[in-house]
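S.K.: pasted the sequence and its predicted model underneath.
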Amino acid sequence: MKNIELFDDYTGAILALLYQSFPVPTALDARKLSGHGEIDEFGRIVDDMGRPSRSFEIAISTLGWLESAGFISSRQKNQYGHVQVTLTAQGLQLLNAVPDALKSKEPSGEKLVRFIREGSLGLARETVKAVIAAGVSAGLS
């Protein structure tokens, strides 16, 4: 899978989880997001073959990007994820918006939660792309 596809998948999972838990902060662990939790003798997260996990790197980088873009905030970070994470006002505003590209009255956050729950990852990716695009065009990121 390409980096951008993993980014879209992880972004969808993160935003859906935070939307459901809002306003209660939650911990986000990139090991759980990536499905890789084994640690080698050097302290690196490795994949099933014992190689450094590219999926983990993308998951932890996705958390960092979402925070630097202003969609999420966290009180603390560690090598595996972020602690006490919540949507920012901008993140919540975007997930409550209904972008024209989605042609629906259902807020993006609700749609994203539903697609993740149903296992419709392709539709979740498209929703993520529309939400990020809406944030960029609105100058929120």
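M.R.: That came in fine, so what should we check first?
S.K.: hey, let's count contacts and neighbours off CA atoms from now on
M.R.: Fine.
S.K.: mind giving me the packing neighbours of the longest helix anywhere in the chain?
M.R.: Ranked by number of residues, the top helix in the chain under DSSP state H is helix 3-21. With contacts taken as 3 or more C-alpha pairs under 8 Å, 6 or more residues apart in numbering; DSSP states H and E, helix 3-21 sits against helix 30-34, helix 54-68, strand 81-87, helix 108-118, helix 121-137.
S.K.: got another one to weigh against that:
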Amino acid sequence: MPSEVFSAHYATAPEYGTEGQPDEATEFFAATIRWLEASGYIRIGTDRGFVFMDTVLTPKGLEALCVTPRSLQGEAPLGERLSEALKSGSKSLLAETIKAVLAAGASRWFGG
């Protein structure tokens, strides 16, 4: 889910120094965010200097963190599972797969 990233929330010092200019920690954090984008680890929708709008991890960023989205984990896609259940001839496997298909459909339609 896209997020707003505020440099001042992550820098160790206040966002602005005594002259109203960003302090060194804030500038360093913002430069790090820009480097992460340039290296392909994140995508930034809008760069507003020290606030980064609609920021998300890319697949490369997820891989670097050893994170796999739930949708990519575990079992094969439902269509593939249904096809395999039909081929196997196992009524119990087919019943369980149909339940999973119906549950996924209900979740998508009713937000469950």
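M.R.: Cool, got the structure. On a predicted model such as this, the values are computed, not experimentally measured, just so you know.
S.K.: follow-up on the earlier one: mind listing what's buried in the longest helix of structure 1?
M.R.: 6-19 (16 or more other C-alpha atoms under 10 Å).
S.K.: chain center to that helix: distance?
M.R.: Averaging C-alpha positions (C-alpha atoms, centre = their mean, to the nearest Å) puts helix 3-21 of structure 1 3 Å from its chain's average.
S.K.: what does Val51 of structure 2 align to in structure 1?
M.R.: In structure 1, the residue matched to Val51 of structure 2 (TM-score structural alignment) is Gly81.
S.K.: what about Phe29 of structure 2, how many residues nearby?
M.R.: 19 (other C-alpha atoms under 10 Å).
S.K.: quick check: the gap between it and Pro22 of structure 2.
M.R.: Look at Phe29 of structure 2 and Pro22 of structure 2: by C-alpha to C-alpha, to the nearest Å, they are 11 Å apart.
S.K.: contacting residues around the longest helix of structure 1?
M.R.: With contact meaning C-alpha atoms under 8 Å, 6 or more residues apart in numbering, helix 3-21 of structure 1 is reached by 25-26, 28, 33-34, 55, 58-59, 62-63, 66, 85-87, 92, 95, 109-110, 112-113, 116, 121, 124-125, 127-129.
S.K.: so the match of Val51 of structure 2 sits against Ser61, correct?
M.R.: No - proximity of Gly81 of structure 1 to Ser61 does not meet the contact threshold set by C-alpha atoms under 8 Å, at 9.4 Å.
S.K.: so the two - more neighbours on which side?
M.R.: More crowded of Gly81 of structure 1 and Ser61, by other C-alpha under 10 Å: Gly81, with 22 against 16.
S.K.: report the contact partners of the more buried one.
M.R.: Shown in contact with Gly81 of structure 1 (C-alpha under 8 Å, 6+ apart): 27-31, 60, 63.
S.K.: could you rerun that using 10 Å?
M.R.: With contacts defined as C-alpha atoms under 10 Å, 6 or more residues apart in numbering, Gly81 of structure 1 is in contact with 27-33, 56, 59-61, 63-64, 74.
S.K.: what helix or strand is Val5 of structure 2 on?
M.R.: For Val5 of structure 2, the host element (DSSP states H and E) is strand 3-6.
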